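A.B. asks: kindly generate the corresponding structure for this input.
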Amino acid sequence: MARPSPINLVSPSHRRRSVSLAALLLGLSTLSSCRLTGSGELPPTSSQTIRTATTYLSDQPLLTGKTAPLAAGKALPNGLAVQAGSTLEYNVGAQCRTFSAQIGLASSAAADSTVTYSVLADGRSMFGPSEVRSGAAPQTVNVDIEGVERLKLVVESKSGAKSVQANWKEAKLSGCVTYSGPIEVGPSATSPIVITGNFRSDDPKVPAIRIETTQPVVIRNCTVAGRGHLISNSRAGANVKIQNCRGFGLNPYVRMVNPGRFVAIEDGSSLVVENSYLKNTGGIYLLGGSTRTTTIKILRNRALNIDGRRSDGAGGWLIPAPGDNPEKFVRAQFVQFNKVVGVSDAEIAWNRVENEPGHSRVEDNINMYASSGTPAHRIRIHHNLIRGAYQYPLSLQSYSGGGIITDGCLSRYIDISENTVLETSNHGIAIANGEYVAIQKNRVYGSGLLPDNSFSGGDDNGIYVRWAGNCDQRGINFGSNIVAYNNIGFAQPSAADRARRRDLAIANARSGTPLATATDNSSALPSDSCLICTDSELIKRAITDWEQQAVASGVEVGTQ
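C.D. replies: Below you'll find the predicted structure:
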């Protein structure tokens, strides 16, 4: 399959035209501070930085399939007529939020005619198959297609009649934007540099937005899509704030290449990501360096399907076999600190992260690797809702990913508190290495099962503390680690024991000293009971409780 190219959706009242880059990048005083690095249509006006344009599929070119001619005297404004047994495919370019339509058979259909309607987004079933009979009232279809490139509309006959006319009335795309090409942000006479707009890169090696300055850069009210990193820096000392942006990772269409990060900052001084939405990206990545990182704030964001899968080069994903897992995926996280040492103001809070089985490949949702706060200013990870961490494909039973973890030699001065961690397969919250780490007042629940009731492939604990054998234990204050007041119900069922529970495990140091002090932790249910068998609503209640707590705290999560 050839790589799809972006389409340009413009409202009927606008003609497509180029605009100056200065008009596109609000808040910049000099044109030289930003430049386009690739080709692409620019938005018709600078006021349309986030548009809610609507376009009808009847006005868009078909990639494959064909519509049916209408009978004489019949009209179907803004609709599509097809014969049963047809598939229409469109390139929607990751530009729109929803597809909607009214579905039903034409009045000319025989009385015994029956068809099914389906909608597929990048090969994934999003609606149907839904059965429709002749004479029935129209049904409404409303499908989320954010970040989707290929949209398929499928009608199949159930009664055997291929000549019956099936209609997609008012078949429209809503919430559409038009992207410009990738940009580089250089020094400006005005500070901070403020960027709004919609940007896209179809080259996996070129980010949609590249930061090449140490001046404060604010990226807000944007939509960003790309086949590699969406936002990254090429110069040490980057100071970046991202607010109210939507980011979509696209299949790279290059074999063995994975979707890029929503934002990747290496050796930066500050990163703030607030009220944004990430879909099918590799998450948020920070690598420490010679620059002292003072501020990291990851607050009130939503993320769907953190993705470390590698492309097969044809629009699909490579399927690892048991012996070649490392070659077929990368370790992606919602947030990864990598050797970020001594950060004085770091907070990851009130984020909602959800990974769907079979459509994601996250390692640890939040990973603190060889990273640290300070004794007076600890890294604070609190009030996050994390749901899901799964192997890909789901049939593989060996999986090391999970919820929140401190790792590396050595992470320290970290508080992990009041998070809700659900269905994260291998582990919920863990100290793989660390000192002065506190895990307190969290809820960690998992059934150990996939939607089809097969085993999820994990084998570890809801909360665990242990020490990697390759890390030196000399001088480590193991008594500084605290695991307290957590409520845990973490099942790891097996064929031999479907009620097997693994809630909490704290290992000893080589000296025999426990690696953490445990105080007043509790089990969600009796520790010898099957979690889902006993309380099938436990996970749903935990989500509802978190949502209600966010409302009570005045917290709005995601884009506004």
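A.B. asks: make it CA atoms for all contacts and neighbour counts henceforth
C.D. replies: Will do.
A.B. asks: let me see the contact set for Ile219.
C.D. replies: Contacts for Ile219 were tallied using Cα atoms under 8 Å, 6 or more residues apart in numbering; they are Val194, Ile195, Thr196, Val240, Lys241, Ile242, Gln243, Cys245.
A.B. asks: and this one, so I can compare the two:
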Amino acid sequence: MLLLLLTGGAYTSSAQDYQGPFVISRGGTYSGNWESNDSNTPAVSVETSEPVIIENANIRSRGILIRAHTPGINLTVRNSNGYGMTPSQDNVRYGRFLDANNFKNIRLEHNYLDHTSGIYLAHYQGNQSGNETVKIVYNKVSNIDGRTRNGGMERVQFVQFNSVRHVRGVEIAWNQVINEPYKSRVEENVNFYLSNGTSDSPMLIHNNYIQGAYPSNPGSETDYGGGGINMGDGNTSDMDAAPGFMKAFDNHIVSTGTQGICVSAGHDMEFYNNRIINSGYLADGTYIRCNNVGIYIMKSGGSNDIFYNNRAYNNTVGYVNRSTNGDRQRNDQYLPDANERHNYSLNVELPFLITRDTEKAEYVLWETKLRVNGVVVGPTSGSSAPAPLQPLLRVQPLLPLQHQIQVAAAKSYRVARTSL
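C.D. replies: Sure, this is the predicted structure:
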């Protein structure tokens, strides 16, 4: 390690064993197998603003896997595996795959994340060009987990932006995220807190498959605010800090707790052509007590908070929850503060019964979409996967004939709606 720290450049370790915590203090390309058995020590620490590439690596940790807090971080992680291990002490959650603060460029592509607490990005310091941005693409993710070993939890996400502002070229795309009940504890899978793109280059969240957002005990807990994607979070009257300028489209959101996609703060956000499916039940028949609504646009703050020009249209929604007397019901949309307030005809509410089989069919649709577009998620053994075909080939769900007829009439179909 001493030679590496003096010279920088490329570094490769044996594929058969793991080395202890590893510090990168110079730019270069690094491959290896690193671990930390101490929740207070990252497996990899990036302590340079020079460009760093971590590739073909295996990283496991009882705390943070990759920590990058040096101002001006310029980091790429690709074709690597990250494994969260049980924390080494009480009251500490599973570690983030990447915890980056004061960064200027982050690119995460073709990685596999298992039992981590996801990706945390705070305080962008780049030059606001497309060359200094955030790209999180082609990753495969299992069980984002904010639980502690002694029964507690912290709110964690697959991707959390915090005060990432005025960034051009942001893209979160072609990621597959599957969280299993009782094996994970994610809040929103993707959350943008006081973060924004620009009017000429909005943040793009597209072609992701997100399945599962549950509290630790989904059969009994109701105090839970997690879900699929929250595009605007964090209340403020400061235009510079307010969430804004984002687009979410062509995503598949399945069985995600309180909501599928929402906007609760900010401006100039739109989501469209997404599919939100929720049967309301686990595989063993357990009802998910925190179920609420498929999509919503509703201001969560006070009168002086910024909230305008937020839209939802052409989304396909089938979301089940229960009424106060326990009856199964649909709650697909709630749009009191959308640009087109309460205009539910802009989205398609699936008119047939939403079941676990409907959820399973959505994953088949996703796999077909990957195949016809030539997309590979997760590590590619060091080789580059092909980029999606242009234009994107959309895959239509295969439904029984009677369901196709019902879908054609869906815009005239209305179900009971309840407020949040």
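A.B. asks: by neighbours, which of the contacts of Ile219 of the first structure wins?
C.D. replies: Ranked by neighbour count under the definition other Cα atoms under 10 Å, the contacts of Ile219 of the first structure are headed by Val240 with 27 neighbours.
A.B. asks: that's a strand at that one, yeah?
C.D. replies: Yes - following the definition DSSP: H, G, I helix; E, B strand; the rest coil, Val240 of the first structure is counted among the residues of a strand.
A.B. asks: that one contacts Glu212, doesn't it?
C.D. replies: No - with the criterion set as Cα atoms under 8 Å, Val240 of the first structure and Glu212 do not qualify as a contacting pair; they are 10.9 Å apart.
A.B. asks: re earlier: make CSV out of the contacts of Ile219 of the first structure and add distance to Ser425 of the first structure.
C.D. replies: Listed next are the contacts of Ile219 of the first structure as CSV, based on distance: Cα to Cα, whole Å:
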residue, distance to Ser425 of the first structure
Val194, 41
Ile195, 39
Thr196, 38
Val240, 34
Lys241, 33
Ile242, 31
Gln243, 31
Cys245, 30
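A.B. asks: tell me where the stretch 51-200 of the second structure has helices.
C.D. replies: Here the stretch 51-200 of the second structure has no helices by DSSP state H, counting those that start in this stretch.
A.B. asks: what number of residues lie near the equivalent of Thr133 of the second structure over in the first structure?
C.D. replies: Pairing criterion TM-score structural alignment: the partner of Thr133 of the second structure within the first structure is identified as Thr295. Thr295 of the first structure sits with 16 neighbouring residues when counted by other Cα under 10 Å.
A.B. asks: what's the answer for Thr114 of the first structure, then?
C.D. replies: Neighbourhood size, Thr114 of the first structure [other Cα under 10 Å]: 23.
A.B. asks: is it true that the match of Thr133 of the second structure touches Gly268?
C.D. replies: No - with contact defined as Cα under 8 Å, Thr295 of the first structure does not reach Gly268; the gap is 9.6 Å.
A.B. asks: what do we get in the first structure for Tyr83 of the second structure?
C.D. replies: Structural alignment places Tyr83 of the second structure opposite Phe248 in the first structure (criterion: TM-score structural alignment).
A.B. asks: distance check, whatever residue of the first structure lines up with Asn314 of the second structure against Ser417 of the first structure.
C.D. replies: For Asn314 of the second structure, the aligned position in the first structure is Tyr485, judged by TM-score structural alignment. Separation of Tyr485 of the first structure from Ser417 of the first structure (Cα to Cα, to the nearest Å) stands at 10 Å.
A.B. asks: more neighbours, the two?
C.D. replies: Residue environment comparison for Tyr485 of the first structure versus Ser417 gives the larger neighbour count to Ser417, 22 against 18, counting by other Cα under 10 Å.
A.B. asks: dump the residue contacts of that one.
C.D. replies: Ser417 of the first structure makes contacts with Arg380, Ile381, His382, His383, Ala438, Ile439, Gln440, Lys441, Asn442, as judged by Cα under 8 Å, 6+ apart.
A.B. asks: how about the residues you listed, which pair is most distant?
C.D. replies: Using Cα to Cα, the contacts of Ser417 of the first structure reach their maximum pairwise distance at His383 and Ala438, which is 14.3 Å.
A.B. asks: related to what we said a few turns ago, quick check, the match of Asn314 of the second structure in contact with Ser522.
C.D. replies: Yes - contact between Tyr485 of the first structure and Ser522 holds when scored by Cα under 8 Å: they sit 7.1 Å apart.
A.B. asks: scan the first structure for its longest helix.
C.D. replies: Longest helix in the first structure, counting residues (DSSP state H): helix 538-552.
A.B. asks: trace Val254 of the second structure over to the first structure, please.
C.D. replies: Alignment note: Val254 of the second structure maps to Leu422 in the first structure; criterion TM-score structural alignment.
A.B. asks: and its match, how many neighbours?
C.D. replies: For Leu422 of the first structure, the neighbour count with other Cα under 10 Å is 29.
A.B. asks: now swap in the one 10 residues further on and tell me
C.D. replies: A count of neighbours around Ala432 of the first structure, defined by other Cα under 10 Å, yields 18.
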